[in-house]
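Trainee: What follows is a predicted structure for the sequence shown.
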Amino acid sequence: MTIKRLWQTIRLWSLRRSKDRVEYLKKNHIFGQIGENVTIMDRRTPLYANLIRIHNNVHIASNVLFVTHDITHLMLNQKFIDRRYLETIGCIEIMDNVFIGSNVTILNDVRIGANSIVAAGAVVADDVPENSVVGGVPAKVICNFDE
């Protein structure tokens, strides 16, 4: 962890209210985008946070992990010395009117569609369709809001 990320995390821990944490994140341009009426309960600064875009009316519970990168290249480069594998880095985008439950893991190159709920403990490895409720490992559609 860099000194800058460590300081950001310490600063986030010192802010008791989610509203204050979101304002700090916005003011310091830590995330790629944070819209209006956003709640972020977690106090950790994700690696490559600038690749995370959060739109309006998004509420993120505690211990949500944003994984914007994949380090399997380290293992592969040791195993297959004659080849070079690169680190995979990708964006995460959370559209309007989304709730993300606690202990969710969101992997890189994922878009969570508008008007969606991600159940606690889910691992989101693929895009989430609009107007849906997803859960599980990996996250699958449980139902949609029309049902």
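Mentor: In hand now; what should we look at? Because the structure is predicted, anything quoted here is derived from the model rather than measured. Numbers count the residues shown, from 1 in each chain.

Trainee: From here on, just use CA atoms for contacts and neighbour counts.
Mentor: Will do.

Trainee: Asp96 reaches Arg53, doesn't it?
Mentor: No: using C-alpha atoms under 8 Å, Asp96 makes no contact with Arg53, being 10.7 Å away.

Trainee: more neighbours, these two?
Mentor: Asp96 (22 against 17; other C-alpha atoms under 10 Å).

Trainee: Tell me the secondary structure at the more buried one.
Mentor: coil (DSSP: H, G, I helix; E, B strand; the rest coil).

Trainee: before we go on, here's another structure to hold up against the first:
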Amino acid sequence: MYNFLRLILKRNMSNKKWRKRGVEIGDNCHIYGSIDNGHEFLVSMGNNVTLASGARILTHDGSTKKLLGYSKVGRVDIGNNVFIGAGTIVLPNVRIGNQVIIGAGSIITKSIADNSVVAGNPARVIGTYAEFTKKNKLLLETSPIYKTHYSEKTMKEKMQMKAELLNGIGFDI
């Protein structure tokens, strides 16, 4: 339980840090990735946004700096109920709509409409939010469920989980 509380406190400290730097952040946001240093004030996030580990939001493009003497800059606006997967890069001048899931490792070069699931490099729509939700609710009914937070699992629970997931997927709290 201590490790879990430490993670929550660390996240809240991170949100305070980003707000201090000018990022607009809604409620219940989890920022484990990074936001462009120096241009953070060009980023806004709605409620219930997760920026997974290794994900990056870029608001400037230095490719024009030597050529023109200026870097390109653009806003990044993120709606409500958005998950941005690990290792994703969001480029400047992008709007991510409401109820959007972005697969790990994606490169977001263009705006994403509401209710979309996208993945790839460059990212493309692979489904809707509703389809994703339905598919995973059905999977939840037939898959192992683990109710101990990952930071609190015993070695026995970890070994059991490893064995049970040998041929499939499960769900962890």
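Mentor: Here it is on my side, so go on. Keep in mind that what you see is a predicted model, and the values were worked out from it rather than measured.

Trainee: okay, and the common contacts of Asp96 and Arg53 of the first structure?
Mentor: Common contact partners of Asp96 of the first structure and Arg53 (C-alpha atoms under 8 Å, 6 or more residues apart in numbering): none.

Trainee: May I see the buried residues of the lengthiest helix in the second structure?
Mentor: Longest helix of the second structure, by residue count under DSSP state H: helix 2-20. By neighbour count with 16 or more other C-alpha atoms under 10 Å, helix 2-20 of the second structure contains the buried residues Arg11, Asn12, Asn15, Trp18, Arg19.

Trainee: Need the max-distance pair from those residues.
Mentor: Of all pairs drawn from these, the widest gap by C-alpha to C-alpha lies between Arg11 and Arg19 and measures 12.3 Å.

Trainee: so what corresponds to Ile31 of the second structure in the first structure?
Mentor: Alignment note: Ile31 of the second structure maps to Ile40 in the first structure; criterion TM-score structural alignment.

Trainee: same question, Thr109 of the second structure
Mentor: By TM-score structural alignment, Thr109 of the second structure lines up with Ala125.

Trainee: Ile84 of the second structure too?
Mentor: Match for Ile84 of the second structure (TM-score structural alignment): Ile100.

Trainee: before we move on, the earlier item: now for the match of Ile31 of the second structure: which residues touch it?
Mentor: Ser18, Lys19, Arg21, Val22, His59, Ile60, Ala61, Ser62.

Trainee: swap in Trp7 of the first structure?
Mentor: Contacts of Trp7 of the first structure (C-alpha under 8 Å, 6+ apart): none.

Trainee: Tell me the spacing between it and Ala49 of the first structure.
Mentor: From Trp7 of the first structure across to Ala49 of the first structure, the span is 14 Å (C-alpha to C-alpha, to the nearest Å).

Trainee: if we can go back for a sec, which one of the buried residues of helix 2-20 of the second structure is nearest Lys134 of the second structure?
Mentor: Looking across these and measuring by C-alpha to C-alpha, the closest to Lys134 of the second structure is Arg11, at 29.3 Å.

Trainee: quick one on the thing from earlier: looking at it, the match of Thr109 of the second structure is touching Ile112, isn't it?
Mentor: No: taking contacts as C-alpha under 8 Å, Ala125 of the first structure lies outside contact range of Ile112: 10.3 Å.

Trainee: Among those two, which residue is more densely surrounded?
Mentor: The neighbour count for Ala125 of the first structure versus Ile112, taken as other C-alpha under 10 Å, is higher for Ile112 (26 against 17).
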